[in-house]
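Q: Sequence below, structure please.
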Amino acid sequence: MSNPVLRAFFFGRALAEVLNEKVEETFTNALSELGKFDAEQRERLRKFVEEVQARAEREAAQESTTGATESSGDLQEEIDELRAEIARLRAEIKNFRS
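A: Model prediction:
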């Protein structure tokens, strides 16, 4: 291959192929990491919800065994606070995803 134009052509083609492979590899890795991050966030949210439900069930069981009852206003206030916390966490997760 003594023709410089021919050598430049093959060099350019090889360069384009290697760059294309590297970009594809980087893009694939980025998508993989994004998918992994999304799965981790969903798992954390699932565990959080399970923890809240378990705590609520424990407290409800404790209340029923002691015979003490909370006023409905206090209970509604607690429910509203929990809903607000869940909404805030969902918004944070949405911000992470975008």
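Q: all contacts plus neighbour counts: C-alpha atoms, from now on.
A: Noted.
Q: Okay, helices next: where are they in the protein?
A: Assignment of helices within the chain using DSSP state H yields the ranges 4-66, 72-97.
Q: count of residues packed around residue 15?
A: Summarising burial for residue 15: neighbours were counted as other CA atoms under 10 Å, giving 12.
Q: With residue 94 instead?
A: Counted with other CA under 10 Å, residues neighbouring residue 94 total 11.
Q: And it, how far from residue 41?
A: If you measure residue 94 against residue 41 using CA to CA, to the nearest Å, the figure is 10 Å.
Q: cool, residue 27 as well?
A: When distance is defined by CA to CA, residue 27 is 21 Å away from residue 41.
Q: can you check residue 2 too?
A: Where residue 41 is concerned, residue 2 sits at a distance of 58 Å (CA to CA).
Q: ok, these two, which is more surrounded?
A: Here residue 2 and residue 41 are set side by side on neighbour count (other CA under 10 Å), and the busier one is residue 41, at 15 against 6.
Q: and for comparison, fold this next one:
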Amino acid sequence: MSKPVTHAFFVGRATAEAIVDRLEDTLTDFLSAVGKFDAERREDFRNFTEAVMSKTVRVETTAAATYGTGYSSADLQELIDNLRAEVAHLKSELQQYREQNGISQ
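A: So this is what the prediction gives:
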């Protein structure tokens, strides 16, 4: 074997090893970034969930203080029925408005 061929072999081998090292580093960095992103999203979701639950407790407490907890099942059903009637009435008025003004849905 001649010396230039041996030299070319070792240069190629060193180049391949350097490329593999770079790919390993790049893959490691990428996987680290993905893991960090996932952890941040999970933390954001946890914080969001806690904020929603905290607000729910505040609203429930305020509603209980404002309206009391003395509603019977019949009172709640009447309230629901009244709200449904209001929604139906508003839908009807909205439909009439759309028809009068030529607005399609």
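Q: Could I get the contacting residues of the one residue sitting closest to the centre of the second structure?
A: Relative to the mean C-alpha position of the second structure, the nearest C-alpha, by CA atoms, centre = their mean, is the one of residue 45, at 6.8 Å. Under the criterion of CA atoms under 8 Å, 6 or more residues apart in numbering, residue 45 of the second structure has no neighbours.
Q: From residue 61 of the second structure, how far off is the residue mapped onto residue 36 of the first structure from the second structure?
A: Alignment of residue 36 of the first structure against the second structure is given by TM-score structural alignment, with residue 36 as its counterpart. Counting by CA to CA, the gap from residue 36 of the second structure to residue 61 of the second structure is 37 Å.
Q: again, but for residue 85 of the second structure
A: Relative to residue 61 of the second structure, residue 85 of the second structure is positioned 27 Å away (CA to CA).
Q: Check residue 77 of the second structure too.
A: The gap separating residue 77 of the second structure from residue 61 of the second structure is 21 Å, by CA to CA.
Q: How about residue 84 of the second structure?
A: For residue 84 of the second structure, the distance to residue 61 of the second structure equals 25 Å [CA to CA].
Q: What is the equivalent residue in the second structure for residue 87 of the first structure?
A: Taking TM-score structural alignment for the superposition, residue 87 of the first structure sits opposite a gap in the second structure.
Q: Residue 87 of the first structure: how many residues sit nearby?
A: Count around residue 87 of the first structure with other CA under 10 Å applied: 12.
Q: Next: residue 82 of the first structure.
A: Taking other CA under 10 Å as the neighbour definition, residue 82 of the first structure ends up with a count of 13.
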